[in-house]
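>>> Provided below for reference: sequence and predicted model.
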Amino acid sequence: MAENWSDEELAAAVDAYKEMAHLEANQKPYSKRKYYRDLVERFGRTEKSFEYRMQNISAVLHEQGDSWIPGLKPAGNVGANVKPRIKALLNINNLQKRPSDVKKAAYKKNLSAMREWLIEVARSKEKVLYSEMMQVFDIDRFSLRHAMDYLGHQSDNLDEPIITALIVSKGTGRCSVGFSKEFEVRDDEVERHRLYEYWANNSPTQSILEPSPTDLKAKALRFAIVASRPDQAAFRREVYEACGGRCVISGCDVDKVLDAAHKHGRDWRLGHNKAEDGYLLRKDLHALYDKNLLTIADDGVLSLAPEALDHYKDYAGKKLP
């Protein structure tokens, strides 16, 4: 029974979990099964019992607001006597001070934005590559794995199709084997079509994003995910950050009236989707720029066509900062 685990067994299980978490944080390969077998040799319990104990450890970490090891879904039936012993062995406060764990937790602030953006991807009946997720949200592969684990289980708990079925490998166009095992999804393509249908007919119960982010990176991300196509979203985020969240001509910082505009001669289809490929412009100025009624010289000086001068003469001859 769970309550009959000795202090030595629990300590060994927690130590093994910590070692795996450390390897995971440093993106080094390891085998969960080997850790289970080593514990079996020491204590005689089954591999399944140690796997479930690891899931209990994940549950304690989740309850504390910390990340757990991908593939070890939290199992909450820890036991009243066992939970405080696991907490003490984890020594969570010290763990959170380690640099690797600070890095590990960095993705958390983007979880709501990731979910909202993936819903828009589903409504557009698209899918997204792992590399594109990392680019749009400016995170590493390790953080993406944890984010996907969290968002997938969130969907499961809400009785929705698993939102992370939209994230696929470039080589295969399919989800990883781990996705199928974790969520017991036999065919990820079928799951994607379930997502397309579900989000065509449903809406989140409430707004997920913070209403008024003040941090530039947070505002840039919110600005970016208006676009469901990954290359557009990444371009919008980079241009927004590079321009400080303000129109380069007027100084306007009202996000809803701003656009990320490609510079003349740049083409998104040719991969020109970096910060240096665009300007952040107020929508009316973007329209003028696209119609060549407003031009920006290489030295940053603005010129206006005669038909635009009546309303925009203040910008004639102005030089970009």
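On my side now, so go ahead.

>>> for the rest of this, base every contact and every neighbour count on C-alpha atoms.
Noted.

>>> what separates Ser143 from Val82, distance-wise?
29 Å (C-alpha to C-alpha, to the nearest Å).

>>> chain center to the longest helix seen in the chain, what's the gap?
The longest helix of the chain (DSSP state H) is helix 7-25. Offset of helix 7-25 from its chain centre (C-alpha atoms, centre = their mean, to the nearest Å): 27 Å.

>>> in that helix, which residues are buried?
Residues 9-14, 16-18, 20-21, 24-25 are the ones in helix 7-25 that count as buried (16 or more other C-alpha atoms under 10 Å).

>>> now do the contacts for Asn273.
By C-alpha atoms under 8 Å, 6 or more residues apart in numbering, the contact list for Asn273 reads 231-232, 234-235, 267.

>>> are any of these buried, and if so which?
Among these, those buried by neighbour count (16+ other C-alpha under 10 Å) are 231-232, 234-235.

>>> can you list the residues you listed in a markdown table and add secondary structure and distance to His262?
Formatted as a markdown table, these follow (DSSP: H, G, I helix; E, B strand; the rest coil; distance: C-alpha to C-alpha, whole Å):
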| residue | secondary structure | distance to His262 |
| --- | --- | --- |
| Asp231 | helix | 12 |
| Gln232 | helix | 11 |
| Ala234 | helix | 13 |
| Phe235 | helix | 9 |
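
>>> ok, second structure coming up, stack it against the first:
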Amino acid sequence: MDVERTLAAIAARGVRLPPQQGPAKPNRQHPLELPGGRRRTTTAARRGQNAFRRALVRQYGMICAVTGPNPAEALEAAHIRPFASTERHRVEEGLLLRADIHRLFDSGLLTFSSDLEVCIAPSLFGHPTYKALQGSRMHLPTGAVLDRDAVREHHSMTTSTW
């Protein structure tokens, strides 16, 4: 085996290996505890997020729109149109999503087609758990009040970055 070629191939795929310790390098000790503490900040608190979540639970039950039934602790209220730009909590523009799915949704790595199928960014295809969601139908109750225009807008904006 050519060690240098193997290490170069691993590095090209973004895998970080621990530093190699040779005889010329000193033995460094890494701290076992990292600095902590607190700092003071001023933030704008969102009003109504808890009521928004409760309304979504009434609308959809304890069901993630992507993965199906989940425990309450794993579900988060997601805005299809970002709250930061609208500052409104509209149930028809909301979904219950499992926390990791919500993070992907807000990061532009997951969206929904106009046919309400899950669309995953190509960068996630190397992750079998998420790739398996590609093309699956959203878990929505009959008669859900989902704003289809908001879904189309999110899909268009999100997939344009892929």
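Now that the structure is in, tell me what you want to look at. As the structure is a prediction and not an experimental result, all values here were calculated from the model.

>>> which of the contacts of Asn273 of structure 1 are still contacts in structure 2?
Checking these against structure 2 (both residues aligned by TM-score structural alignment, their matches' C-alpha atoms under 8 Å), the contacts still present are 231-232, 235, 267.

>>> for the closest residue in space to Ser228 of structure 1 that isn't next to it in sequence, helix, strand, or coil?
Of all residues not flanking Ser228 of structure 1 in the chain, Val121 sits nearest, at 5.1 Å (C-alpha to C-alpha, 6 or more residues apart in numbering). The three-state assignment at Val121 of structure 1 reads helix, by DSSP: H, G, I helix; E, B strand; the rest coil.

>>> what lines up with Val121 of structure 1 in structure 2?
Using TM-score structural alignment as the criterion, Val121 of structure 1 has no counterpart in structure 2.

>>> count of neighbours near Val121 of structure 1?
Residues within reach of Val121 of structure 1, counting by other C-alpha atoms under 10 Å, total 23.

>>> stretch 39-51 of structure 1 maps to which residues in structure 2?
The aligned range for stretch 39-51 of structure 1 is empty, by TM-score structural alignment.

>>> what does stretch 190-203 of structure 1 give?
Going by TM-score structural alignment, stretch 190-203 of structure 1 sits over no part of structure 2.

>>> pull out the buried residues from that stretch.
Across stretch 190-203 of structure 1, burial judged by 16+ other C-alpha under 10 Å covers 191-196, 198-199.

>>> using CSV, lay out these together with distance to Asp284 of structure 1 and secondary structure.
What follows is those, written out as CSV (distance: C-alpha to C-alpha, whole Å; DSSP: H, G, I helix; E, B strand; the rest coil):
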residue, distance to Asp284 of structure 1, secondary structure
Glu191, 41, helix
Arg192, 38, helix
His193, 38, helix
Arg194, 39, helix
Leu195, 36, helix
Tyr196, 34, helix
Tyr198, 36, helix
Trp199, 32, helix
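
>>> how about these in JSON lines, adding distance to Asp38 of structure 1?
Shown next, in JSON lines, are the buried residues of stretch 190-203 of structure 1 (distance: C-alpha to C-alpha, whole Å):
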{"residue": "Glu191", "distance to Asp38 of structure 1": "37"}
{"residue": "Arg192", "distance to Asp38 of structure 1": "39"}
{"residue": "His193", "distance to Asp38 of structure 1": "42"}
{"residue": "Arg194", "distance to Asp38 of structure 1": "41"}
{"residue": "Leu195", "distance to Asp38 of structure 1": "41"}
{"residue": "Tyr196", "distance to Asp38 of structure 1": "44"}
{"residue": "Tyr198", "distance to Asp38 of structure 1": "44"}
{"residue": "Trp199", "distance to Asp38 of structure 1": "45"}
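
>>> and the furthest pair within those?
Maximum pairwise distance among the buried residues of stretch 190-203 of structure 1 (C-alpha to C-alpha): 12.2 Å, between Glu191 and Trp199.

>>> helix, strand, or coil at Asp299 of structure 1?
Of the three states, Asp299 of structure 1 takes coil under three-state DSSP.

>>> what's near enough to touch it?
Contacts for Asp299 of structure 1 were tallied using C-alpha under 8 Å, 6+ apart; they are Lys319.

>>> where along the stretch 151-300 of structure 1 do the helices fall?
177-183, 188-201, 216-224, 230-242, 283-290 (DSSP state H, counting those that start in this stretch).
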